[in-house]
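S.K.: Give me a 3D structure for the following:
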Amino acid sequence: MRWNAWAFLAVPLALFAVFMLLPIVMAAVISFTDYAIVGDSEWVGLENYTRIFQDAFFWIALRNTAYYTLLYVPLGLVVALGAALLLNRSRRAVRLFRTLFYIPVVSSTVATATIWYWLLNPQKGLLNVALGWFGIDGPAWLYDSQWAMPAIVLMSVWAGFGVNMIIFLGGLQGVPGDLYEASRLDGANAWQQFRYVTLPSLSRTTFLVTTLLIIGAFQVFDQAYVLTKGGPGNSTVTMVYYIYNKGFGALEMGYASALSFVLFLIILIFSLANARLSNPSGDAGERRSRRLARKAVSAR
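M.R.: I've put the predicted structure just below:
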């Protein structure tokens, strides 16, 4: 029986080793070399890593990525949770909207970026036209260094919130119904139910979605590459975009590999910090929901 299990696992394990572990090991070795694809590589030790902290452009890319993360993660969390709350129904029309909201996720990033490129057009874009109806003079968006990154964030949230919405829907459908019934009987209103029942019960789901959003934010590339090419004025150069330019533009594969491992370390630190702050633990969310629901009623 044990051999049958290993036989079924052999193929996926082999694929994982060849396409995941082997490239990671090779990238780790290359990060200690001066490798330019063409020609021989030269061992340079920690020189690539020490160079990173003296690279002014690295700090620009890191600052832009951090700015994108600060905008994208909270907005993506709120939009996904809000959509899940609206669609947490058993009606037939709701199923249609769930499908429609998920379509951008499976769409090509290039096609999505092309649509948003026209939506964000300063003169004839739909977004600025809509703002004009209210007497607001819309910005230049992708052509303005102050608004280019927020524009990319808007597109990213629209294109990716469907996945997190589905995750939140699963979490909402797992909240025990007796909690809502007990809170209603005790006189809790809709806001108190959301604050003291729904949110604590979704602690593990929120932790998962937040972690996925953080990882995705630090790995943003396609949107900046298609919409702005890192401009204007390097305001949308992200970490992955900078790694791409160094690796395939300047052919500095050793330095690009070192940047990749530094980015991995940054993502790991933020993910662990999120786990520390969220502290999802077993049925603690449900127990906390019951306690807070009683507290909300007693405070009335």
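S.K.: Could you use CA atoms for every contact and neighbour count after this?
M.R.: Noted.
S.K.: ok, and what's touching stretch 110-129?
M.R.: 104, 137-142, 151, 155, 159, 222-223, 226-227 (CA atoms under 8 Å, 6 or more residues apart in numbering).
S.K.: Could you dump those residues into CSV and include secondary structure, neighbour count and distance to residue 66?
M.R.: Shown next, in CSV, are the contacts of stretch 110-129 (DSSP: H, G, I helix; E, B strand; the rest coil; neighbours: other CA atoms under 10 Å; distance: CA to CA, whole Å):
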residue, secondary structure, neighbour count, distance to residue 66
104, helix, 19, 25
137, coil, 13, 28
138, coil, 17, 25
139, coil, 18, 23
140, coil, 18, 23
141, helix, 20, 19
142, helix, 23, 19
151, helix, 19, 15
155, helix, 21, 17
159, helix, 21, 20
222, helix, 15, 17
223, helix, 24, 16
226, helix, 16, 20
227, helix, 19, 19
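S.K.: Quick one: those residues as JSON lines, columns for distance to residue 297 too.
M.R.: Listed next are these as JSON lines, based on distance: CA to CA, whole Å:
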{"residue": "104", "distance to residue 297": "41"}
{"residue": "137", "distance to residue 297": "47"}
{"residue": "138", "distance to residue 297": "46"}
{"residue": "139", "distance to residue 297": "47"}
{"residue": "140", "distance to residue 297": "49"}
{"residue": "141", "distance to residue 297": "47"}
{"residue": "142", "distance to residue 297": "49"}
{"residue": "151", "distance to residue 297": "42"}
{"residue": "155", "distance to residue 297": "41"}
{"residue": "159", "distance to residue 297": "39"}
{"residue": "222", "distance to residue 297": "48"}
{"residue": "223", "distance to residue 297": "47"}
{"residue": "226", "distance to residue 297": "52"}
{"residue": "227", "distance to residue 297": "50"}
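S.K.: Residue 25: neighbouring residues, count only.
M.R.: Applying other CA atoms under 10 Å, we find 11 residues neighbouring residue 25.
S.K.: make that residue 118, sorry
M.R.: By other CA under 10 Å, neighbour count at residue 118 equals 14.
S.K.: Likewise for residue 111?
M.R.: Neighbour tally, residue 111, other CA under 10 Å: 12.
S.K.: let's see this one next to it:
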Amino acid sequence: MATTASPPRDLRPPTPVTAPPPPPGRRAARFRETLAAYCTLGPNLVLVTLFLLVPLVMALVLSFQYSTGLASPTWAGLANYRQLAGDPVFWRTVLNTAVFCVATVPVEMALGLGVALLFNKVMPARPLWRTLVYLPMVISGVATALIGTLMFDQNIGLLNKLLAVFGLPAAPWQTSGSTAMVSVVLITLWMRVGFNMVIYLAGLQGISPEMFEAAEVEGAGPWQRLRNITIPLLGPSTFFLLIMNVIYSFQVFDTVYVMTLGGPGHATDVMITYAYRNGFEGRQQGYAAAIGIVLYVIVMIFTALQWRFSRNRDTVG
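M.R.: So this is what the prediction gives:
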């Protein structure tokens, strides 16, 4: 029986199929969109570069120099950072900054959430109450600190007058370290609760009322609805507020400087006030820049950890 030979197989790789180029009209439209995007972002990028990146690089370079701001700086290497490591006042300011952060961030977020839940309901004069709570945030930090100074003055302050009405002794708001820190924390809470309230209110108004109605039909009580619906859906707002509040607490300056000047005896001194005094009063600008760089690294590490935690939580959820 005769057999026919099969034709030889083509072992060459297949020719890749390329998409046809877009028509000239589409390319022109895409170019115009890209150009419009760069024109829109360009001014913002220039401002960020001039007022954020350039000062950051200059501060980093200055932290490796001896500089008084009057004469030409000289190279110091790691001397400023070695001085930081052995400076007990610097470590005291780090501790004070951490204490201030722990004392303010959770409380202002909890109070902001509570006030937002209250003002999210129908109530008489609701816009007025919202405005009153947010009003301290509109006032400048220096003005708020001046109000706090008058309230906590040991001789003519409002709080000591109220303590006297109830027969209690006057509190040493300005001469005792612990009470001085308490006064700064209380004024900060008064100023920052409104900001937290506004962010949480925006998050609450983005939650569908049907979810609460369905949970109520299923028999869920107010606490269960808060724990299982409200708080989880406010996760993005909580994450944003946590980052912003921590950054603010690490960078607090005006309230501390106006109310206590960091005293008494460095009891309320934070990293920014210590850097300010070294840079502008002690003329040790290289040392002050090193403090600022350390503060920047601490804030960036915390922000990165929070961002990583938030991404992992969203992935698991």
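S.K.: Got a TM-score for the two of them?
M.R.: Here the superposed chains carry a TM-score of 0.88, computed using TM-score structural alignment, normalised by the length of the first structure; 285 aligned residues with a CA RMSD of 2.1 Å.
S.K.: quick one: which of the contacts of stretch 110-129 of the first structure is nearest to residue 212 of the first structure?
M.R.: Using CA to CA, residue 159 is the member of the contacts of stretch 110-129 of the first structure that lies nearest residue 212 of the first structure, at 14.5 Å.
S.K.: Tell me where the stretch 201-300 of the first structure has helices.
M.R.: Using DSSP state H, counting those that start in this stretch, the helices of the stretch 201-300 of the first structure run over 203-218, 222-227, 239-244, 253-278, 284-298.
S.K.: right, I mislabeled it, should have said the stretch 1-150 of the second structure
M.R.: Under DSSP H, counting those that start in this stretch, the stretch 1-150 of the second structure gives helices at 24-48, 54-62, 79-85, 88-119, 126-138, 141-151.
S.K.: any chance of those in a markdown table, with distance to residue 243 of the second structure too?
M.R.: Output for the helices of the stretch 1-150 of the second structure, formatted as a markdown table (distance: least, CA to CA, whole Å):
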| stretch | distance to residue 243 of the second structure |
| --- | --- |
| helix 24-48 | 20 |
| helix 54-62 | 20 |
| helix 79-85 | 26 |
| helix 88-119 | 10 |
| helix 126-138 | 18 |
| helix 141-151 | 20 |
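S.K.: Would you mind saying which of those helices lies nearest residue 233 of the second structure?
M.R.: Here helix 88-119 is closest among the helices of the stretch 1-150 of the second structure (CA to CA), at 12.8 Å.
S.K.: Output the contacting helices and strands for that closest one.
M.R.: Secondary-structure packing of helix 88-119 of the second structure (3 or more CA pairs under 8 Å, 6 or more residues apart in numbering; DSSP states H and E): helix 126-138, helix 177-204, helix 235-250, helix 271-276.
S.K.: Quick check: buried residues in the longest one?
M.R.: Within helix 177-204 of the second structure, the residues scored as buried using 16 or more other CA atoms under 10 Å are 177, 179-181, 183-185, 187-201, 203-204.
S.K.: how much space between residue 187 of the second structure and residue 81 of the second structure?
M.R.: Going from residue 187 of the second structure to residue 81 of the second structure by CA to CA, to the nearest Å gives 33 Å.
S.K.: Now the residue sitting nearest the centre point of the first structure: closest residue in space that isn't a chain neighbour?
M.R.: Geometric centre of the first structure, nearest residue: residue 213, 2.6 Å, by CA atoms, centre = their mean. Excluding its sequence neighbours, the residue lying closest to residue 213 of the first structure (CA to CA, 6 or more residues apart in numbering) is residue 73, at 5.6 Å.
S.K.: hmm, back to that, relative to residue 193 of the first structure, which of the helices of the stretch 201-300 of the first structure is closest?
M.R.: Nearest of the helices of the stretch 201-300 of the first structure (CA to CA): helix 284-298, 7.2 Å.
S.K.: How far does that closest one sit from its chain's centre?
M.R.: Helix 284-298 of the first structure has its C-alpha centroid displaced from the chain centroid by 30 Å (CA atoms, centre = their mean, to the nearest Å).
S.K.: helices or strands next to it in the packing?
M.R.: When contacts are defined as 3+ CA pairs under 8 Å, 6+ apart, helix 284-298 of the first structure packs onto helix 177-185, helix 190-193, helix 199-201.
S.K.: Can you report how many residues lie near the equivalent of residue 19 of the first structure over in the second structure?
M.R.: Matched by TM-score structural alignment, residue 19 of the first structure corresponds to residue 51 in the second structure. Residues within reach of residue 51 of the second structure, counting by other CA under 10 Å, total 11.
S.K.: go on, residue 176 of the first structure?
M.R.: Residue 176 of the first structure has 13 nearby residues by other CA under 10 Å.
S.K.: can you pull the contacts of it?
M.R.: Here residue 176 of the first structure is in contact with no residue (CA under 8 Å, 6+ apart).
S.K.: And residue 66 of the first structure, by the same measure?
M.R.: Residue 66 of the first structure touches residue 218, counting by CA under 8 Å, 6+ apart.
S.K.: Look up how far residue 3 of the first structure lies from the counterpart of residue 217 of the second structure in the first structure.
M.R.: Aligned by TM-score structural alignment, residue 217 of the second structure pairs with residue 185 of the first structure. Residue 185 of the first structure is 56 Å from residue 3 of the first structure, where distance means CA to CA.
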